[in-house]
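Q: Next come a sequence and a model predicted from it.
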Amino acid sequence: MAKIRIKKGDRVLVIAGKDKGATGRVLEVLRERDRVVVEGVNRIKRHTRVGQTARGAKTGGIVTTEAAIHISNVMLSVEKDGKRVGTRVGVREEKVERDGRVKTTRIRVAKRTGEDI
């Protein structure tokens, strides 16, 4: 299992595959399979059985949804000079004193711009 540095809600850039160059927000991270689901990327059509809900409305037919994409095919996206560019993720440790105790917190940092994520 790879070390996953991307979290739900992050904006990512697709760097490989049929949707290369597309950006989107991470909807779900599937840690055990090393995959992420990105909004608007890797869309598939799924044929679902027609059924009825409790209120009597019919559901089903052909539904378009996002499929998972491998974590190695996405890169965190940050804004630099008005453009969205891909960046690697680093970690900076910061010591914080609270209630007389010193705690270490880990802060994710964009390697390209140096700013906190």
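A: Right, received. Where do you want to start?

Q: switch to C-alpha atoms for all contacts and neighbour counts from now on
A: OK.

Q: Buried ones in stretch 86-98, by neighbour count?
A: 86, 87, 89, 90 (16 or more other CA atoms under 10 Å).

Q: I'd assumed residue 98 was in contact with residue 104.
A: No. Counting by CA atoms under 8 Å, residue 104 stays clear of residue 98, with 10.5 Å between them.

Q: also this one, for the comparison:
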Amino acid sequence: MAAKLKKGDKVIVLAGKDKGKTGEITQVMPKTGKAIVDGVNIAIRHQRQTQNSQGGRIPKAQPIDLSNLAIVDKNGKPTRVGFKMDGDKKVRFAKTTGDVIDA
């Protein structure tokens, strides 16, 4: 199945403890159906000090399920993503407005 959400997309969280928060996707994991979003689903991870890095309690973004994310359209509202043919090219479009997401 084609990926409806991609790295760099601005998304909003639909469910969970961070419901309503927005952020940008930094990584997508299609095999597990999850994505890492900047500033969302943050957990504290304990890091051991090494020669190269300072140790301590580091906040780290954890993966969130793709079903709990929706792309943000130009009006700032969540929308679903569809696919259509634009000439001979397959493009993603916002279902609410019909605008092409990536040209």
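A: It's in. Bear in mind that the values here come from a model prediction, so they are computed numbers and not experimental data.

Q: picking that back up, can you list the buried residues of stretch 86-98 of the first structure in JSON lines and add distance to residue 40 of the first structure?
A: Output for the buried residues of stretch 86-98 of the first structure, formatted as JSON lines (distance: CA to CA, whole Å):
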{"residue": "86", "distance to residue 40 of the first structure": "18"}
{"residue": "87", "distance to residue 40 of the first structure": "20"}
{"residue": "89", "distance to residue 40 of the first structure": "23"}
{"residue": "90", "distance to residue 40 of the first structure": "26"}
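
Q: In which helix or strand does the alignment partner in the first structure of residue 77 of the second structure reside?
A: Taking TM-score structural alignment, residue 77 of the second structure has residue 85 as its aligned residue in the first structure. Assessed by DSSP states H and E, residue 85 of the first structure sits inside strand 83-87.

Q: How far does that strand sit from its chain's centre?
A: How far strand 83-87 of the first structure lies from its chain's middle: 14 Å, per CA atoms, centre = their mean, to the nearest Å.

Q: ok, residues contacting the next helix-or-strand element following that strand?
A: Moving toward the C-terminus from strand 83-87 of the first structure, the first helix or strand encountered (DSSP H and E) is strand 89-98. Identification of contacts with strand 89-98 of the first structure by CA atoms under 8 Å, 6 or more residues apart in numbering yields 5, 76, 102, 103, 104, 105, 106, 107, 108, 109, 110, 111.

Q: Where does the residue nearest the centre of the second structure sit: helix, strand or coil?
A: Centroid-nearest residue in the second structure, with CA atoms, centre = their mean: residue 25, separated by 3.5 Å. At residue 25 of the second structure the chain is in strand, as set by DSSP: H, G, I helix; E, B strand; the rest coil.

Q: what does it align to in the first structure?
A: With TM-score structural alignment as the criterion, residue 25 of the second structure matches residue 26.

Q: now that match: how far from residue 7 of the first structure?
A: 7 Å (CA to CA, to the nearest Å).
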